[in-house]
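my questions concern the predicted model and sequence given below.
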Amino acid sequence: MLKQLYIKNFTLIDTLDIPFNPGFSVITGETGAGKSIILGAINLLLGQRADVKSIKSNNSKCVIEAHFDISRYNMQDFFTSNNIDYDANDCILRRELNSSGKTRAFINDTPVPLNLMRMLGQQLIDIHSQHQNLLLNEEDFQLNVVDIIAKDKSVLLKYKEHFNAYKNAKKAVDKLCKEIEENKKNEDYIRFQLKELTEAELKDGMQEELEHESEKLSHVEEIKTALYSAGTSLSSYESESNIIDKVKEASRSIDSITDIYPEIKSISERLESCFIELKDISDEINSEADNIEFDPSRLEQINSQLDKIYSLEQKYHVTTISDLLNIQDNLEKQISHIDNSDEELAQLKSEEERLLKECENIADELTAVRKEAAKVVEKEMRDRLIPLGIPNVRFSISIENKNICEDGHDRVSFLFSANTSIPMQPVAQVASGGEIARVMLSLKAMISGAVKLPTIIFDEIDTGVSGKIAEKMGDIMQEMGKANRQVISITHLPQIAAKGTTHYKVFKEETENGTTSRMQILDKKERIKEIAQMLSGSEISNAAINNAKELLKTL
């Protein structure tokens, strides 16, 4: 329920801070006084697009803030899931607009994205303006009305879960069909690529090994020369500088004095160790020199393999064998996919058909529930419309089958006739403006009994009606305002204005800073005067005063 509305520097409003009460309230005022401005400010709290032109002249910022009591509506989950402080007795929505065009939204002083404010706002306030009568043209709106009365939320949720599963299965089938078609176009080329890579017999590390062996075979003479030179230096008997013999000789010399000069023993041991190590190195060098041979055929084979690897890497725009092996693996999968696609497609189609059948079964459940609800809506709408001056009304709901979609397979249409001689047709096509207003009010009244919506605002829903019919419409809105609901009607009709528990007047006032829109709560005397003026115009007659008192039942 809306408790307080604060508006600062918005269009013609400099400052407005006004409380709102539960029950049925009315807002009146001359055309152009600023009623639509107040409604526009509330719409900004519901996430409507902001325009810097809305900022009052000579100001850099406007603020709209509303306080709500949401203690009866179990909304804590919304605040918890969005990490916003929760205060059931004082929920605050605030919107700020700067002259730079920047806009900010807040819920309980927490900055939030505008779409989050919109989500919450739509749960707090339902604004019904004249353009919303166009909803009677929309199938979704009519279906939603039936679903609200049917209270089929659990069935609809179950259906949507199955429908989403069916939709995903259908997407998988469509995707596989496209892949099969595309793969079959490229099958020959894919098989050629796979054969080319498979025949290369690629292995991880293969390129590095081949490059190393190629390098070695290309420098055999250089390697043999270096090994021979080293071997000769270490152990050749023909060399005067034979290192091993000299180390051995040094070792013997030192060893001969260890008994008389024990301090030298560690050096003797190290020399012995050096001799053994050098002897071992010499043997290995000689062995390497004996084993390495120039093999031109092997070098040719290696270089041929490397050329093939380099060519494949260049062709597939990669730099390693590992990358080529990944490509080979993907090609193998594609070929496997092609070879097994018919079986895979059959399985996916079978799953799609199974899910479609489940959806159809649950959709049939929805249809049955909706048809029962449609009977309730038909009766209640007739009961509501007859007192509203349509004594011969016929109202029926047509539910026809359509292709399965997100809300089932029902096409809903509201059929209407105000006269016995005219056959029923879709309501938006045959109802007059006044009749549509009464139909929409009746629908809203019926829905409000089934949905917990804190605040409903009617913006001149009474257009096209007057007299007793207006009074009956006022009675309906007054009844809607009971049972912990809040209904606010912006109206030009005195019959409706007199039904309000609280009466607000919007008016313009000339100040030193220009024209300003004001809003105030009227007391009993002020209400009589306002309603009398609505009855007679600017010149208030005694008859109008008496008529106003009669409407207000204050005599």
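That came through fine.

going forward, measure contacts between C-alpha atoms and count neighbours the same way
Will do.

and the strands in the stretch 1-150 of the chain?
Per DSSP state E, counting those that start in this stretch, the stretch 1-150 of the chain carries strands over the ranges 2-10, 13-19, 23-28, 61-68, 91-98, 103-107, 110-112, 125-128.

most packed of those strands?
Using mean count of other CA atoms under 10 Å, the stretch among these with the largest mean neighbour count is strand 23-28, at a mean of 24.

what packs against that one?
Identification of packing neighbours for strand 23-28 by 3 or more CA pairs under 8 Å, 6 or more residues apart in numbering; DSSP states H and E yields helix 467-480, strand 486-490, helix 494-497, strand 502-511.

now with 6 Å, please.
Applying 3 or more CA pairs under 6 Å, 6 or more residues apart in numbering; DSSP states H and E, one finds that strand 23-28 makes contact with strand 486-490, strand 502-511.

ranking these by burial, who's on top?
By mean count of other CA under 10 Å, the helices and strands packed on strand 23-28 have strand 486-490 as the most buried, with a mean of 25.

counting by contacts, list what that strand packs against.
Where contact means 3+ CA pairs under 6 Å, 6+ apart, strand 486-490 is packed against strand 23-28, strand 455-459.

hmm, try it at 10 Å
Packing contacts for strand 486-490, counted by 3 or more CA pairs under 10 Å, 6 or more residues apart in numbering; DSSP states H and E, involve strand 23-28, helix 35-45, strand 125-128, strand 455-459, helix 467-480, helix 494-497, strand 502-511.

out of the strands of the stretch 1-150 of the chain, the one nearest residue 511 is which?
strand 13-19 (10.8 Å; CA to CA).

which residues are in contact with that closest one?
With contact meaning CA atoms under 10 Å, 6 or more residues apart in numbering, strand 13-19 is reached by 2-10, 34, 37-38, 55-57, 59, 62-67, 504, 508, 513, 515-521.

nearest the geometric middle of the protein, what residue?
Against the mean C-alpha coordinate of the chain, by CA atoms, centre = their mean, the closest residue is residue 115 at 10.2 Å.

this is the comparison structure:
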Amino acid sequence: MLLSLSIKNYALIDDLKVRFDRGLTIITGETGAGKSILLGGLSLILGKRADLNSLKNKEKKCVIEAEFSVGDYHLQSLFEKLDLDYEPHTIIRREILPSGKSRAFVNDTPVTLDVLSALSLRLIDIHSQHQTLQLTNNDFQFQVIDAIAGNKAFIESYKVKLAEYYKAKKELQALIDFQQEADKEQDYNSFLLKELQEARLEPGMLEELEEAFEKLSNVEEIKEKLAFSSQLLSDEHSGILVNLNVMRNALGKLSGYGPRFEELQNRINSVFIELDDTFNEIENLDETVEANPEELEQVNVRLQLLYDLQKKHNALEVEELIRIQKALEEKVSVTENLENDIKNKQLEVLKLEEELDKLAAGIHGNRVKEGPKLKEYLEGALKKLGMPNATFKIEIRPTTSFFANGKDELHFLFSANKGSGYGELKKVASGGELSRIMLCIKAVLARYEKLPTIMFDEIDTGVSGEVSDKMGDIMQQMGESMQVFAITHLPQIAAKGAKHFKVYKEDSGTMTSTEIKELSTDERIVEIAEMLSGKNISDSAISHARELLLL
């Protein structure tokens, strides 16, 4: 609901502030008084692009601010989607700077015009005789029939399930695409994997094989050097261990002569123990080293296999080959399990289709059930609005396709006169007819769902008398459940309002400005009388105005 509107330095407006209430609010004024200026300023709040020429004083900025009560519209999710802080009382502000730049704010947060437009669509609907094309929009027609059919909860569930369905179908297609690609590589991957598996790869095996190869390739030299070293250590006449033992015994006799001699004897003893242990190790190694041409060939074959695998896979280490093997195992395993995964995903898609079909059938059933009620209401309302022969044909056809709101195709077909064939609204209905149809539809929507504030801008153009009175009744009824504004030149409609504002021009020196004020009861009588008879108000016009106002 629009609570207040403030406009500064816009067109003929210097500084205008006005507050509004619930119900039907009437706005009147002479042609050229500035009603269009008021709408123009409000349209900037709704995201319309700014024009520097709209500044009254080109050296000052233009500021337009509107306060809305949004607590009843369930807009928290929209605010979150638009990355805005939700406030039950939301303030939208537009600024046009003398430089030509424009800025927009929602609750003091800077926003783009796209964000402003997305939000304002849920806050206020400015509707004129020339803005009835929405009525010919199929999505809007579905909104009407679904509001009456009580399909909101069903459609929300359907949309959730539809998102799951499209996600599952996308995943299924990805699996199928992957399978087709994997099938091309399956044989080659299996061949590579088999090669690696047959190599029996283990961490550190390359180093072990290289060491074994060096040992087996140099057996004679190793045994020769080991024997020579053994002889140097153990020869009974000149061996290192024999002479070192003699030295150890000699120094042992000096150990009692002081700490330094004892330390020297201990060091020689340590050297002897170490060399003796080395001699034993040499002897043991000598026993293990034997020529084995068959083992050498086996080691060489294993090494060449590893070298070839490293070259093929561009790997520097066996550990890298092991990682490649694991990756190939996963690929081959996934490919082998794809058939099962695809079958499971196909079953999931079929189940979601069945659930969607069930929801769509419920939505369709409600539409078919309530379609005649909408037809009856629209034809009855239009009869009161001077279209006695207007008839509708609401066609709801089930299809095999999943749409965003079900599986139906919807056609609003219209005939304005007896004997005329039915056709689409945008092809057979005139502008005036569309305006009256839209008024009726907005009225029926107001019964079933929370609509934003609606402003009818001279939607009554081209009608008068009893028809205008009935249009006023419809707007008045809408005002019982929502905020409605009607900019009108017709006294029959003006008298229906709970509040009445007048837009007028005021001259001050060399300047003219547009003002707006709320009319008192007496002022309303005069305003409506003037709408009835012109500037020269007669007593009968005053009396008629009182009758219209039920005074």
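Cool, the structure landed. Everything quoted here is computed from the prediction, not taken from an experiment.

just to revisit the earlier point, redo the helices and strands packed on strand 23-28 of the first structure as a markdown table? Include distance to residue 534 of the first structure.
Formatted as a markdown table, those follow (distance: least, CA to CA, whole Å):
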| stretch | distance to residue 534 of the first structure |
| --- | --- |
| strand 486-490 | 13 |
| strand 502-511 | 12 |
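
what's near enough to touch the closest residue in space to residue 252 of the second structure that isn't next to it in sequence?
Nearest residue to residue 252 of the second structure, sequence neighbours excluded (CA to CA, 6 or more residues apart in numbering): residue 265, at 5.7 Å. Neighbour list for residue 265 of the second structure: 247-255, 259 [criterion: CA under 10 Å, 6+ apart].

format the residues you listed as a markdown table; extra columns: neighbour count and secondary structure.
Converted to a markdown table, these look like this (neighbours: other CA atoms under 10 Å; DSSP: H, G, I helix; E, B strand; the rest coil):
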| residue | neighbour count | secondary structure |
| --- | --- | --- |
| 247 | 15 | helix |
| 248 | 20 | helix |
| 249 | 13 | helix |
| 250 | 12 | helix |
| 251 | 19 | helix |
| 252 | 17 | helix |
| 253 | 12 | coil |
| 254 | 15 | coil |
| 255 | 16 | helix |
| 259 | 11 | helix |
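
just name the closest of those residues to residue 137 of the second structure, please.
Nearest member of the contacts of residue 265 of the second structure to residue 137 of the second structure, counting by CA to CA, is residue 259, at 112.1 Å.

contact partners for that closest one?
Counted by CA under 10 Å, 6+ apart, residue 259 of the second structure has contacts residue 265.

can you show me the helices along the stretch 201-350 of the first structure?
Shown for the stretch 201-350 of the first structure, the helices assigned by DSSP state H, counting those that start in this stretch span residues 206-217, 220-235, 243-255, 265-291, 296-315, 321-385.

just the stretch 51-200 of the first structure next, same as before
Residue ranges of the helices in the stretch 51-200 of the first structure, as given by DSSP H, counting those that start in this stretch, are 76-81, 114-124, 139-150, 153-199.

now the ones you listed as JSON lines including distance to residue 210 of the first structure?
Converted to JSON lines, these look like this (distance: least, CA to CA, whole Å):
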{"stretch": "helix 76-81", "distance to residue 210 of the first structure": "61"}
{"stretch": "helix 114-124", "distance to residue 210 of the first structure": "63"}
{"stretch": "helix 139-150", "distance to residue 210 of the first structure": "71"}
{"stretch": "helix 153-199", "distance to residue 210 of the first structure": "17"}
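
between the ones you listed, which gets nearest to residue 27 of the first structure?
Across those, closest to residue 27 of the first structure is helix 114-124 (CA to CA), at 19.2 Å.

in the closest one, what's buried?
114, 116-118, 120-121, 124 (16 or more other CA atoms under 10 Å).

kindly report the same for stretch 323-331 of the first structure.
Buried residues in stretch 323-331 of the first structure, defined by neighbour count with 16+ other CA under 10 Å: 324-325, 327-328, 331.

contact partners for residue 429 of the first structure?
Contacts of residue 429 of the first structure (CA under 10 Å, 6+ apart): 136-137, 415-416.

could you export the residues you listed as JSON lines, including neighbour count and distance to residue 195 of the first structure?
Formatted as JSON lines, these follow (neighbours: other CA atoms under 10 Å; distance: CA to CA, whole Å):
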{"residue": "136", "neighbour count": "19", "distance to residue 195 of the first structure": "65"}
{"residue": "137", "neighbour count": "16", "distance to residue 195 of the first structure": "63"}
{"residue": "415", "neighbour count": "20", "distance to residue 195 of the first structure": "69"}
{"residue": "416", "neighbour count": "22", "distance to residue 195 of the first structure": "72"}
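
out of those residues, which is nearest to residue 395 of the first structure?
Nearest to residue 395 of the first structure among these: residue 416, at 4.7 Å, using CA to CA.

ok so, going back, how far away is the residue nearest to residue 252 of the second structure from residue 245 of the second structure?
Separation of residue 265 of the second structure from residue 245 of the second structure (CA to CA, to the nearest Å): 11 Å.

now do the shared contacts for the two.
Taking CA under 10 Å, 6+ apart as the criterion, residue 265 of the second structure and residue 245 both touch residue 251.

residue contacts, residue 58 of the second structure?
For residue 58 of the second structure, the contacting residues are 9-10, 52, 97-100, by CA under 10 Å, 6+ apart.

ok, back up a step: in JSON lines, list the helices of the stretch 201-350 of the first structure along with distance to residue 470 of the first structure.
Formatted as JSON lines, the helices of the stretch 201-350 of the first structure follow (distance: least, CA to CA, whole Å):
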{"stretch": "helix 206-217", "distance to residue 470 of the first structure": "92"}
{"stretch": "helix 220-235", "distance to residue 470 of the first structure": "111"}
{"stretch": "helix 243-255", "distance to residue 470 of the first structure": "125"}
{"stretch": "helix 265-291", "distance to residue 470 of the first structure": "114"}
{"stretch": "helix 296-315", "distance to residue 470 of the first structure": "83"}
{"stretch": "helix 321-385", "distance to residue 470 of the first structure": "12"}
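
buried set for the top strand by length along the second structure?
Longest among the strand segments of the second structure by residue count, using DSSP state E, is strand 391-403. In terms of neighbour count (16+ other CA under 10 Å), strand 391-403 of the second structure has its buried residues at 391-394, 396, 402.

same deal with stretch 288-299 of the second structure?
For stretch 288-299 of the second structure, burial by neighbour count (16+ other CA under 10 Å) applies to 289, 296, 299.

which non-adjacent residue is nearest the second one?
Spelled out, that is residue 296 of the second structure. residue 216 is the one closest to residue 296 of the second structure (CA to CA, 6+ apart), at 5.7 Å.
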